[in-house]
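Undergrad: Give me a 3D structure for the following:
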Amino acid sequence: MQSGQVLQQRYQLQTVLGKTQGRQTWLATDLTNQSSVVVKLLVQNPQLQWQDIKLFEREATVLKNLQHPRIPRYQDAFSLDTPEGSDLPWFGLVQDYLPGTTLQKLLESDARITEKQARAIALETLQILIYLHELNPPVLHRDIKPSNLLIGQDQHIYLIDFGAVQNRVKAERSTMTVVGTYGYTPLEQFRGQTVPASDLYALGATLIHLLTGVAPADLPQKKLKIQFADLVSLSPNFRTWLEILIEPTLEHRFITARQALQTLQTGINKPLKSISQPLGSRVKLQSSPHQIIVKLPAPKIRILSMSLTLALMFALFLLLRVLTFLSDFMSPIIFYAISSLWIVWGIILIYNIIRYLSLLRYQFVQFNKTQFIIEKQIYGICYHRQKRPISDLQAVQQSVQKSQAQSFLPQSGKTELDIVTLQTAKQTYNIGIELTASECAWLAQEINDWLKLIK
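TA: Next up is the predicted model:
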């Protein structure tokens, strides 16, 4: 590609803004309205892999559905004709051009920011992350760093470069595609288990880089935690807030961007206790120094889905009655065929009865100082019970599960269900099927807090 070249008979390339292996970013002119745009190109080369194409397509798909004033607006996506001798086409993505300076440019000029400036950057970035993380499904950026945060001419912060973006297909259920930048990427992301708190870690590492002038990868570590306090003078509250952001252990970090923002604004650094039970939650929790008992509600019955199912079953019943009556005047083969249809109808009926009975089950989880117990009950009758020593419990955390795994549950249109996982060395136990993400964050907090007390 070269300056002056016109793509799609519309976008005239002007200046290279960035260039990495397999990718080029150009400032271009949209000839239809003479506006400036950014054109990102995935360029055919021998090192190009299929995963690169998938990431590029995912970026375009996600950006197309984002509407936020601090995220460059998607305009267009296209593929170029396959150049001669190449096996794959080139791909293009067009976004609004935002004039400004990246925070990386400030670092390259040896500039450092003050605590006041760091707070302002954090506040605006967290507001963007709240928008992304609270979408359904949540969107994870996965590559927050100084070069991907831009100070616009209006002095506001913009989040750019969604090349590593991912809809929240969790961790243990997804393929091991590790993206991110060393020094800004938390441990769970290297394991392919990216969560919203992973973006918070990257933000914390970015702020530390801006405050100290030293890249996070070059700072000393103690028990895998970045050590920065001796290099910069900060107020105790802000330093503690930053330390919570970069906790290597996920359970010790802020869980949501909203929680991190509220804590920064109030100055009260309570990384877990600041999460309260969401309004309208039907989860019942009883806690004492000796035990904690959680009663998890049955999924809500979807009246429309049930009504349609009953109507369909009744219509099939009437149809079969009519066919049965008519079969008396037909050959035996037709009679046996209709009898087989009755058997099929019976199987469908039994399946739907089991399917909707599953909506009446409650889940009870009990923790005491020696063991944890998970029970499933219907009408007070326990039909499944699991018991494990409390010493086997390694982690309790918010997670998601593909909804298809719940074969008897009527689907709500979601491809993923928020859950809380109880992790042991040999097995993972899922509780709280169909809770909201905020309920799962709160419940994981309460269980972790109680476990800390008994230790």
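Undergrad: only C-alpha atoms for contact and neighbour calcs from this point on.
TA: Noted.
Undergrad: Number of residues surrounding residue 90?
TA: The local packing of residue 90 (other C-alpha atoms under 10 Å) involves 20 other residues.
Undergrad: what residues are up against the nearest residue to residue 31 once chain neighbours are set aside?
TA: The shortest distance from residue 31 to any non-neighbouring residue, by C-alpha to C-alpha, 6 or more residues apart in numbering, is to residue 10 (5.3 Å). In this structure, residue 10 makes contact with 30, 31, 32, judged by C-alpha atoms under 8 Å, 6 or more residues apart in numbering.
Undergrad: Any chance of those in a markdown table with secondary structure and distance to residue 68 as columns?
TA: Formatted as a markdown table, the contacts of residue 10 follow (DSSP: H, G, I helix; E, B strand; the rest coil; distance: C-alpha to C-alpha, whole Å):
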| residue | secondary structure | distance to residue 68 |
| --- | --- | --- |
| 30 | strand | 22 |
| 31 | coil | 25 |
| 32 | coil | 24 |
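Undergrad: Name the nearest of those residues relative to residue 126.
TA: residue 30 (31.9 Å; C-alpha to C-alpha).
Undergrad: Isn't that closest one up against residue 38?
TA: No: using C-alpha atoms under 8 Å as the test, residue 30 is too far from residue 38 to be in contact (9.5 Å).
Undergrad: more neighbours, these two?
TA: Set residue 30 next to residue 38 and count neighbours by other C-alpha under 10 Å: residue 38 wins out with 26 against 20.
Undergrad: how far away is the more buried one from residue 44?
TA: Relative to residue 44, residue 38 is positioned 19 Å away (C-alpha to C-alpha, to the nearest Å).
Undergrad: where do the strands sit along the stretch 201-350 of the chain?
TA: For the stretch 201-350 of the chain, applying DSSP state E, counting those that start in this stretch gives strands covering 221-222, 225-226, 284-287, 291-296.
Undergrad: what does the longest one rub up against?
TA: In this case it means strand 291-296. 282-287, 362-369, 432, 447, 450.
Undergrad: Also the first one?
TA: Residues outside strand 221-222 that contact it (C-alpha under 8 Å, 6+ apart) are residue 227.
Undergrad: before we go on, could you also do this sequence so I can check it against the first one:
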Amino acid sequence: MEQLHQPGDIITERYRILDTLGQGGVGITYAAKDLKTGQNVALKVLSLRRMEDWKKIELFEREARILAQLKHPAIPRYFDYFQVDTTDDRSFYIAQQLAPGKSLAVLIERGWHPDEAQVKQLAIRVLKIIIYLHKLTPPVIHRDIKPQNIILNREGRVFLVDFGAVQDTYHYTVTGGSTIVGTYGYMAPEQYRGQAVLSTDLYGLGSTLLFLLTRQSPADLPQRQLKIDFRPHVRISSEFADWLEKMLEPVTDDRFSSASEALAVLQGKQALIKSSPKPKLQKPQDSPIQLTQKDNLLVVEIPPVGLRSKLSQVLALVNLVWNGLLALTIWMVLELSLFLKSSNLIPLGICVLIGLWLLTRFLYGTLSRTRVEIKEQEFQLQKWLLGSCYQTVKGNTGDINQVNLKTIQSPISNNTLRLCVFKLKHKDIIFGTLLTPLEKKWIMKEMGNFVKKIHGFK
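TA: Got it, this is the predicted structure:
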């Protein structure tokens, strides 16, 4: 990104640019002197004319709004938010306290080799900042914890900076925001799907600590069963390795439940509860579904269900009763001239339409064959009936936000139905409605794990 200011430039007759501190995902940050107070400040700027993504304005304004609410000694104080208009541009500025010290990335680059005790102390201090953020109402998720955003000074004080990726959970809940923000190597797998939870910050901190211990980006370390295989590359106690491994669990539910729990375990005030390996969900016995997985390809072949599930049997019974009574009624009308009144014809017509709808749903549900193919970049779902393909859905695998079972109310009973669903950004793709409950659970688990692997570990 082209520099907006040079040393010596004066902004709004108050801030003199001293140097460039760095460039983040949202804006460029300069060291500047406040000519009014004499203080050195960090001045972050975003140019409207040079902006490629309009989403950055929202992120920038959210950063300013949230920074104004934060009051913590380890978070640089917020001073001001303003904009400057020129004939050909509009620039937005955030002024805040300049954190004294150097980033962890710079310190490592200059030869710093922290030992386990130093890394632990650093982790404790950052965890206390995260606890503060997560206990706010609504909780604040930083989403970009990395070596460049943690400042350490000579006295050992730690500062967390650059809230350009920050997210308050109220915003996420209301808008369902799915912007992918963060830094490759330090992003938790869920961030690749545009999602973030409280433990997302724990993953970022764990990745940062791993960088301090290995002097490598976590993205460059090998993986085993979707996890970073860091143990052969570090010299730390087994207890600390176990703690770090839990911070870096790819599945959110397997990480510490909160930053407070992570801190308590690290300080020895609470025992570490290891994630017990979940039993692998096996293919249901006698199921004709074929699931094939190799490298970056997953194929699921679902043959016609027929009458092998209870749901298809219930639907068959409903069809038999409804259309049987309907056929008897029509026979009585035609042969015996019963109910042959004009006022009865409309209700009878409605009953015929309902019968046809039930029969169509039954035939398509029990006789259709479905094929789902998921690759690293794209997916395809096809449905076939009697050798003819009647539905094809294609899309980018990266657009799949969730793969899960969706519960709805049954239209023909008081019971609920569970549907197999691909949740995309703008629509849901539903299939396998009449499969057995175990089949649905099995294939959705396999598909979900595969999509998580594709999203989070490319």
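Undergrad: most neighbours per residue, which of the strands of the stretch 201-350 of the first structure?
TA: Sort the strands of the stretch 201-350 of the first structure by mean neighbour count, taking mean count of other C-alpha atoms under 10 Å, and strand 291-296 sits at the top with a mean of 19.
Undergrad: what does that one correspond to over in the second structure?
TA: On the second structure, no counterpart of strand 291-296 of the first structure exists by TM-score structural alignment.
Undergrad: Please apply the same query to stretch 6-15 of the first structure.
TA: The aligned range for stretch 6-15 of the first structure is 10-19, by TM-score structural alignment.
Undergrad: For that stretch, buried residues please.
TA: 10, 15, 16, 17, 18 (16 or more other C-alpha atoms under 10 Å).
Undergrad: on that earlier part again, among the contacts of strand 291-296 of the first structure, name the buried ones.
TA: 283, 285, 362, 363, 364, 365, 366, 367, 368, 432, 447, 450.
Undergrad: which SSE is the closest residue to residue 172 of the first structure other than its chain neighbours in?
TA: Of all residues beyond its chain neighbours, the one nearest residue 172 of the first structure is residue 193 (6.3 Å), with distances taken as C-alpha to C-alpha, 6+ apart. Of the helices and strands defined by DSSP states H and E, none includes residue 193 of the first structure.
Undergrad: Tell me the counterpart of residue 193 of the first structure in the second structure.
TA: Residue mapping for residue 193 of the first structure onto the second structure gives residue 195, with TM-score structural alignment as the criterion.
Undergrad: check contacts around the residue most central in space within the second structure.
TA: By C-alpha atoms, centre = their mean, the second structure has its centre lying nearest to residue 195, at 2.5 Å. When contacts are counted by C-alpha under 8 Å, 6+ apart, residue 195 of the second structure touches 177, 178, 179, 180.
Undergrad: So what does the last one match up with in the first structure?
TA: Taking TM-score structural alignment for the superposition, residue 180 of the second structure sits opposite residue 178 in the first structure.
Undergrad: Its match touches residue 186, doesn't it?
TA: No: judged on C-alpha under 8 Å, residue 178 of the first structure makes no contact with residue 186 at a distance of 11.1 Å.
Undergrad: In terms of neighbours, single out the busier of these two.
TA: Per other C-alpha under 10 Å, whichever of residue 178 of the first structure and residue 186 has more neighbours is residue 186, with 27 against 15.
Undergrad: So that one sits against residue 198, correct?
TA: Yes: using C-alpha under 8 Å, residue 186 of the first structure makes contact with residue 198 at a distance of 6.1 Å.
Undergrad: residues contacting residue 339 of the first structure?
TA: Residue 339 of the first structure touches residue 324, counting by C-alpha under 8 Å, 6+ apart.
Undergrad: wait, residue 449 of the first structure
TA: Counting by C-alpha under 8 Å, 6+ apart, residue 449 of the first structure has contacts residue 272.
Undergrad: tell me which element it is part of?
TA: Assigned by DSSP H and E, residue 449 of the first structure falls in helix 437-454.
Undergrad: I'd like the distance between residue 155 of the second structure and residue 101 of the second structure.
TA: 9 Å.
Undergrad: Quote the end-to-end distance of stretch 186-199 of the second structure.
TA: 13 Å.
Undergrad: and if you look at stretch 60-79 of the first structure?
TA: Stretch 60-79 of the first structure: ends 12 Å apart by C-alpha to C-alpha.
Undergrad: How far off centre is that stretch?
TA: 18 Å (C-alpha atoms, centre = their mean, to the nearest Å).
Undergrad: Look up the counterpart of it in the second structure, residue range please.
TA: Going by TM-score structural alignment: stretch 60-79 of the first structure matches residues 64-83.
Undergrad: ok, which stretches of the stretch 1-150 of the first structure are strands?
TA: Using DSSP E, counting those that start in this stretch, strands in the stretch 1-150 of the first structure cover 6-7, 11-20, 23-30, 35-42, 74-80, 90-96, 100-102, 139-140, 149-152.
Undergrad: buried stuff in the fifth one?
TA: For strand 74-80 of the first structure, burial by neighbour count (16+ other C-alpha under 10 Å) applies to 74, 77.
Undergrad: Tell me the spacing between residue 385 of the second structure and residue 391 of the second structure.
TA: 10 Å.
Undergrad: Counting neighbours, what do you get for residue 117 of the second structure?
TA: 10.
Undergrad: Neighbour count: residue 385 and residue 391 of the second structure, which is higher?
TA: residue 385 (17 against 11).
Undergrad: Can you tell me, leaving aside adjacent residues, what's nearest to the more buried one?
TA: Distances taken as C-alpha to C-alpha, 6+ apart place residue 368 nearest to residue 385 of the second structure, at 4.7 Å, with adjacent residues excluded.
Undergrad: looking at it, the one you found is touching residue 388, isn't it?
TA: No: here residue 368 of the second structure does not reach residue 388: they are 9.6 Å apart, not a contact under C-alpha under 8 Å.
Undergrad: Those two: which is more packed in?
TA: Using other C-alpha under 10 Å as the criterion, residue 368 of the second structure and residue 388 rank with residue 368 on top: 22 against 10.
Undergrad: Which residue in the first structure aligns with the more buried one?
TA: For residue 368 of the second structure, no residue is aligned by TM-score structural alignment.
Undergrad: how far away is residue 368 of the second structure from residue 166 of the second structure?
TA: Residue 368 of the second structure is 47 Å from residue 166 of the second structure, by C-alpha to C-alpha.
Undergrad: go on, residue 12 of the second structure?
TA: Taken as C-alpha to C-alpha, the span from residue 12 of the second structure to residue 166 of the second structure is 27 Å.
Undergrad: Same question for residue 112 of the second structure.
TA: Counting by C-alpha to C-alpha - residue 112 of the second structure and residue 166 of the second structure are separated by 29 Å.
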